[in-house]
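In: Okay, here's the prediction I keep looking at, along with the sequence it came from:
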Amino acid sequence: MCMALCSGSAAAETLPQPEGQVLLTITGAIESTNHDGSAEFDLAMLRQIGVTAFETATIWNDGRQRFEGVTLAALLAELGVRDGTLNAQAVNNYSIEIPVDEAVPGGPLIAWSRNGKSMSLRDKGPLWLVYPYDTDPAYQSEVTFARSVWQLNRIDVQRP
């Protein structure tokens, strides 16, 4: 039994420590952690998971925008999250619940770059959860727009 518990603890400590500024902290029902039961990510760690980009129009900007970041699906896979609900929170304490099943390939992106430039806090950054709004009419809804959290800094994973 001790062996199973010990190996379970070791498996939970699989993420490296951030070396740069922590941009995103994920808490709750996650399998991989690096800080007191949570997962802290700097930009380099997010990039290491995988970089994806897409272009889309938004209701907040003029014209099509090019976003670069990590897909929500890839980030959750890195943490061993397969079901439940995400409580996404912004620097200004805005929060909204997002079903985990919305994190699909070709779906939402946690963007750190817009049109080739890092996003400042004043420009909806440093992280913005964006959807490829142009690819699916379902993404062009008030619900999706409300889930498009800018200044994203925390996600709490809640399992059913």
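Out: Received the coordinates, thanks.

In: CA atoms for contacts and neighbours, from now on please.
Out: OK.

In: Quick check: what element follows the lengthiest helix in the chain along the chain?
Out: Counting residues, the longest helix in the chain under DSSP state H turns out to be helix 2-12. Following helix 2-12 in sequence order, the next helix or strand is strand 24-28 (DSSP states H and E).

In: Figure out how far the helix or strand immediately after that next one in the chain is from the centre of its chain.
Out: Going down the chain from strand 24-28, the next helix or strand is strand 39-41, by DSSP H and E. Chain-centre distance of strand 39-41: 11 Å, with Cα atoms, centre = their mean, to the nearest Å.

In: what about versus this one:
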Amino acid sequence: MSVRLSSAVTDLIIILLCIFASASSLAYETTLTISGLNSSGQQVDVTLNRSELEKLPQTTLTTHLPWIKGQAEFEGVKLTTLLRAYQLKPTQVLMSALNDYSASSSWKHISKYEPIIAIKKNNQYLKIRDYGPYWLVFSIDKYPELGQRKNLAKMVWQLETIKAE
């Protein structure tokens, strides 16, 4: 009888651990925070999750990047579209990553090259371990000059915040 009870307790502990692991993995959701002054001079502070970003018009961009093997197709929202949705037209945009890396880009640069905030690569959602969940991607195939080191540094992966200044 004690062996049966011990087995039942072990099974119960395993079930509880599985439930806890599933619940905790679902609870963690990364977001993207956007801030800046809108065209009316009012402060905008918005935090979006992936499904909210997906409600904005989506764009597909196919390119080679030095960090991945071969050409990849990225899906996401254009940074210009996202900023315009909140009436933000900055002169500079500061982007920060989960690991505290940051890079800035001028509005002129962003308008010219129209990077996207990629949510998917090759039809798969980006994960933190593979540059996600959000990655600012420019098309090196369309604009070879973006392959220069100074421009590659603007492709912030694990993007967490965007400050329109």
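Out: Yep, that arrived. As the structure is a computational prediction, the values presented were derived from the model and not from experiment.

In: Pull up the aligned stretch in structure 2 for the helix or strand harbouring Trp112 of structure 1.
Out: According to DSSP H and E, Trp112 of structure 1 maps onto strand 109-114. Aligned using TM-score structural alignment, strand 109-114 of structure 1 spans residues 116-121 in structure 2.

In: ok, which stretches of structure 2 are helices?
Out: Using DSSP H, the helices found in structure 2 span residues 2-27, 50-54, 79-85, 107-113, 149-152.

In: ok, average deviation of the shortest one from structure 1?
Out: Helix 149-152 of structure 2 differs from its equivalent in structure 1 by a mean of 1.1 Å after superposition (mean Cα distance after the TM-score superposition for structure 1).

In: Likewise for the third one?
Out: With mean Cα distance after the TM-score superposition for structure 1, helix 79-85 of structure 2 departs from structure 1 by a mean of 0.8 Å once superposed.

In: So which bit of structure 1 is that helix matched to?
Out: Using TM-score structural alignment, helix 79-85 of structure 2 lines up with residues 72-78 of structure 1.

In: Would you mark the buried spots in that stretch?
Out: The neighbour-count check on stretch 72-78 of structure 1 (16 or more other Cα atoms under 10 Å) flags 72-77 as buried.

In: before we move on, what about stretch 55-71 of structure 2?
Out: 58, 61-65.

In: Which residues does stretch 103-111 of structure 2 contact?
Out: Contact partners of stretch 103-111 of structure 2, identified using Cα atoms under 8 Å, 6 or more residues apart in numbering, comprise 79-80, 89-96, 153-154, 156.

In: tell me the two of the residues you listed that are most distant?
Out: Using Cα to Cα, the contacts of stretch 103-111 of structure 2 span at most 21.9 Å, a distance reached by Lys89 and Ala153.

In: okay but Pro132 of structure 1 is in contact with Ile110, surely?
Out: No - using Cα atoms under 8 Å, Pro132 of structure 1 is not in contact with Ile110, being 11.3 Å away.

In: give me the number of residues near the closest residue to Glu114 of structure 2 other than its chain neighbours?
Out: Leaving aside its chain neighbours, Glu114 of structure 2 sits nearest to Lys78 (6.3 Å; criterion: Cα to Cα, 6 or more residues apart in numbering). Neighbour count for Lys78 of structure 2, taken as other Cα atoms under 10 Å: 25.

In: Ok, Leu159 of structure 2 next?
Out: As a burial measure, Leu159 of structure 2 scores 28 neighbours (other Cα under 10 Å).
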